[in-house]
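Peer 1: Coordinates for the following, if possible.
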Amino acid sequence: MLTGSPAIPFQQMHMQADTSGRVLVLDSGVGGLSVQREIKRMLPDAALLYLADRAAFPYGDWDAAALREHICALVVSVSEVWQPSAVVIACNTASTLVLKSLREIMSVPVVGTVPAIKPAASQTQSGVFAVLATPGTVKRDYTQDLIIEFAPEHHIALVGATGLAALAEDKLAGRVVDLDRLLQEIVPCFVEKDGQRTDCIVLGCTHYPFLQEEMEQVAPWPVTWIDPAPAIAKRLVQVVEPETIATGFEDLFFLTS
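Peer 2: This next block holds a predicted model:
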């Protein structure tokens, strides 16, 4: 799943800085690789720097103010060494908190990840869909504002899953996914309202697309799974100047622990 070099400890980052202009992709673990693969699909020659903030995993357990301070400090620290051409926060929980602050302090484009409520509202045929995310993303005002703006007439099940990100980490580490636990996490998404039932589920965490095959396997009925990664990559292409992106270098993968 990882491209380029093997994982390198964060402490060695200074020793590895051989070029500026890479696109910095950040998540609390390996979930953001679902976003990285879409970036590589749209920008195949771009050099990427993926930072897995394992020391802080999972972001959903953090106090909001502390998480905002932590991520801003981390991005600034990395950027001082690597001088990225753009920053992608490949995490819904983090994005709902830090985008405004980061955009105020960074001189390069900052692209975030937000629940794909607008696409779900346009794709649902039943008017009933679910947002499957971390508890932190579900409770954020940002998420509620998206619902008010784009889906005020829809019936939406907001489901805060506590263990799905860890299950995705297990899968990407080669461990077997616990399907019973997976079903327990996703079954609240499947609801019926006025004779209609859930027909779309927004994957509101970048870890979750890696579990889509297993979720389809245990789902009570077929639904459309909405992965935000293609839209994130498309937004990056729109806001970054192509000539500022480093090319001709392998992608790098760093761990903070």
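Peer 1: Could you use CA atoms for every contact and neighbour count after this?
Peer 2: Will do.
Peer 1: tell me which strands and helices the helix or strand hosting residue 70 is in contact with?
Peer 2: In the assignment (DSSP states H and E), residue 70 maps to helix 64-82. Other elements packing on helix 64-82 under the criterion 3 or more CA pairs under 8 Å, 6 or more residues apart in numbering; DSSP states H and E are helix 92-105.
Peer 1: ok, and what's touching the helix it packs on?
Peer 2: If you take CA atoms under 8 Å, 6 or more residues apart in numbering as the criterion, helix 92-105 is touched by 59-60, 64, 67-68, 71-72, 89, 109-115, 134, 136-137, 140, 142-143, 204-206.
Peer 1: Tell me the buried residues in the helix holding residue 70?
Peer 2: Across helix 64-82, burial judged by 16 or more other CA atoms under 10 Å covers 64, 67-68, 71-72, 75, 78-79, 81-82.
Peer 1: Now, of the contacts of helix 92-105, which are buried?
Peer 2: 59-60, 64, 67-68, 71-72, 89, 109-115, 134, 136-137, 143, 204-206.
Peer 1: mind checking the SS state of residue 34?
Peer 2: helix (DSSP: H, G, I helix; E, B strand; the rest coil).
Peer 1: Relative to residue 168, how far out is it?
Peer 2: 11 Å (CA to CA, to the nearest Å).
Peer 1: Find the residues that touch each one of those two.
Peer 2: 207, 210.
Peer 1: and residue 41, how many neighbours does it have?
Peer 2: Per other CA atoms under 10 Å, the neighbour tally for residue 41 reads 13.
Peer 1: Residue 225 falls within a helix, correct?
Peer 2: No - with three-state DSSP as the criterion, residue 225 is strand rather than part of a helix.
Peer 1: pretty sure it contacts residue 198?
Peer 2: No - contact criterion CA atoms under 8 Å: residue 225 and residue 198 do not qualify, at 10.9 Å.
Peer 1: between those two, which one's more packed in?
Peer 2: residue 198 (24 against 19).
Peer 1: residue contacts, that one?
Peer 2: 126-130, 189-192, 223.
Peer 1: Where strands are concerned, which of those residues count?
Peer 2: Residues of these located in strands (DSSP state E): 128-130, 192.
Peer 1: quick one on the thing from earlier: mind putting the buried residues of helix 64-82 into JSON lines with distance to residue 97?
Peer 2: What follows is the buried residues of helix 64-82, written out as JSON lines (distance: CA to CA, whole Å):
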{"residue": "64", "distance to residue 97": "7"}
{"residue": "67", "distance to residue 97": "8"}
{"residue": "68", "distance to residue 97": "6"}
{"residue": "71", "distance to residue 97": "10"}
{"residue": "72", "distance to residue 97": "10"}
{"residue": "75", "distance to residue 97": "14"}
{"residue": "78", "distance to residue 97": "19"}
{"residue": "79", "distance to residue 97": "19"}
{"residue": "81", "distance to residue 97": "24"}
{"residue": "82", "distance to residue 97": "24"}
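Peer 1: now the other sequence, so there's something to compare against:
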Amino acid sequence: MNRETKVIGILDSGVGGLTVVREVMRQLPYERIVYFGDTAHCPYGSRTPEEVRQFTLDIVDFLTTSFSLKALVMACNTATAVALEDVRQKVDVPVIGVIHPGARSAVQASTNGRIGVIGTERTVQSGAYRRALTRLKADLHIVSLACPSFVPLVESGRAEADDVFPIVQQALTPLFNDDIDTLILGCTHYPLLRKHIARAMGDGVTLISSATETARELKSIMLQQNTLTLDPSERPEHRYFTSGSPRLFRQIAASCLQLTLDAKHVHLEKV
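Peer 2: A predicted model of the protein is given here:
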């Protein structure tokens, strides 16, 4: 992939953003993607806002100096909550976060107006989902819950393990008596735990992953700006980078997402 090739950049604190990558591939099949997962500093949810902002801006520096971007997706809820506006001021291409698309999807899905949000400590503390949801519909009943144990489970490659269910069930216990009918998976790692979360919450709760809505918003913006690749003869070449172990990154991508990929280690100098 040469420097002149226009690509979609996608960043995340680790492997969770690959759920967004998969959906972008499905909805925008002819686009080239460059993904960066900051597994060396994951999870972001327990980091200070200053750390999250610096890590995010360092990744943006890498992506913008190494590739020619046509759009940038912040596939990390924590980074979106903390640094979305900073990134928008830094780059001259559309920057899409995952919070507002997820909120819109949840409001559309809920029938009783009682919506749960699970995320990292930093995302929940930011109140970003609550603000996004109440802008869309003021009279919602919103219950937010931090689940700090979830990201390490995914990043360790254990998301599919049967013994993970009791951990997930215990973490979600505070939500069981709130009569929510919709639950936002407010971290892109959480869809990789979907089977356990769905089992714990029961059939009456709709789980919302922001990946589908984020890809749809990205496609809409690119159509408006006439930057969408529509040529079916294009064979997109995707690139993956991680600040941590490429081997573990590949293993998790293969086991949880059925993505076969090659990842390259990158040391971000500033961090």
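Peer 1: what's the TM-score for these two chains?
Peer 2: Here the TM-score for the pair of chains, by TM-score structural alignment, normalised by the length of structure 1, is 0.83; 237 aligned residues with a CA RMSD of 2.4 Å.
Peer 1: What subset of the contacts of residue 198 of structure 1 is buried?
Peer 2: 126-130, 189-191, 223.
Peer 1: Roughly how far does residue 245 of structure 1 sit from residue 239 of structure 1?
Peer 2: Counting by CA to CA, the gap from residue 245 of structure 1 to residue 239 of structure 1 is 12 Å.
Peer 1: Looks to me like residue 70 of structure 2 is in a helix.
Peer 2: No - read with three-state DSSP, residue 70 of structure 2 is strand and lies in no helix.
Peer 1: quick one: what's aligned to it in structure 1?
Peer 2: Matched across to structure 1, residue 70 of structure 2 falls on residue 85, judged by TM-score structural alignment.
Peer 1: my guess is its match meets residue 242, correct?
Peer 2: No - the criterion here is CA under 8 Å, and residue 85 of structure 1 misses it with residue 242 at 9.2 Å.
Peer 1: Name the residue in the two with the higher neighbour count.
Peer 2: For residue 85 of structure 1 versus residue 242, neighbours defined as other CA under 10 Å are more numerous around residue 85 (23 against 13).
Peer 1: so the closest residue to that one other than its chain neighbours, which of the three states?
Peer 2: The shortest distance from residue 85 of structure 1 to any non-neighbouring residue, by CA to CA, 6 or more residues apart in numbering, is to residue 21 (4.4 Å). Assigned by three-state DSSP, the conformation of residue 21 of structure 1 is coil.
Peer 1: Against residue 72 of structure 2, how distant is the equivalent of residue 21 of structure 1 over in structure 2?
Peer 2: Alignment note (TM-score structural alignment): residue 21 of structure 1 maps to residue 6 of structure 2. Applying CA to CA, the value for residue 6 of structure 2 to residue 72 of structure 2 is 11 Å.
Peer 1: Residue 149 of structure 2 too?
Peer 2: In terms of CA to CA, residue 149 of structure 2 sits 28 Å off from residue 72 of structure 2.
Peer 1: Those two - which one has more neighbours?
Peer 2: residue 72 (27 against 13).
Peer 1: residues touching the more buried one, list them.
Peer 2: Counting by CA under 8 Å, 6+ apart, residue 72 of structure 2 makes contact with 8-11, 93-96.
Peer 1: can we see that at 10 Å?
Peer 2: By CA atoms under 10 Å, 6 or more residues apart in numbering, residue 72 of structure 2 lies in contact with 7-11, 33-35, 60, 63-64, 87-88, 91-97, 218.
Peer 1: coming back round to it: common neighbours of residue 225 and residue 198 of structure 1, please.
Peer 2: Looking at what touches both residue 225 of structure 1 and residue 198 (by CA under 10 Å, 6+ apart), the common residues are residue 130.
Peer 1: Could you report the neighbour count for the closest residue to residue 236 of structure 2 other than its chain neighbours?
Peer 2: Using CA to CA, 6+ apart and skipping residues adjacent in sequence, the residue nearest residue 236 of structure 2 is residue 32, 4.8 Å away. Residues contacting residue 32 of structure 2 under the criterion other CA under 10 Å number 23.
Peer 1: surely residue 32 of structure 2 meets residue 67?
Peer 2: No - using CA atoms under 10 Å as the test, residue 32 of structure 2 is too far from residue 67 to be in contact (11.0 Å).
Peer 1: Straight-line length of stretch 106-114 of structure 1, end to end?
Peer 2: Stretch 106-114 of structure 1 end-to-end distance (CA to CA) = 19 Å.
Peer 1: Next: stretch 124-138 of structure 1.
Peer 2: 20 Å.
Peer 1: And for stretch 112-125 of structure 1?
Peer 2: Span of stretch 112-125 of structure 1 from end to end, CA to CA: 28 Å.
Peer 1: Just the buried residues of that stretch, please?
Peer 2: Residues 112-117, 119-121, 124 are the ones in stretch 112-125 of structure 1 that count as buried (16+ other CA under 10 Å).
Peer 1: Filter those down to the ones in helices?
Peer 2: 117, 119-121 (DSSP state H).
Peer 1: rewinding a little: to what extent is the match of residue 21 of structure 1 buried, counted in neighbours?
Peer 2: 18.
Peer 1: contacting residues around it?
Peer 2: Residue 6 of structure 2 touches 31-33, 67-71, 227, 229, counting by CA under 10 Å, 6+ apart.
Peer 1: what does residue 170 of structure 2 give?
Peer 2: Contacts of residue 170 of structure 2 (CA under 10 Å, 6+ apart): residue 200.
Peer 1: Give the equivalent position in structure 1 for it.
Peer 2: Alignment note: residue 170 of structure 2 maps to residue 184 in structure 1; criterion TM-score structural alignment.
Peer 1: Could you say which helix or strand holds that match?
Peer 2: Assigned by DSSP H and E, residue 184 of structure 1 falls in helix 179-186.
Peer 1: If you count neighbours, what's buried in that helix?
Peer 2: Buried-residue list, helix 179-186 of structure 1, by 16+ other CA under 10 Å: 182-183, 185-186.
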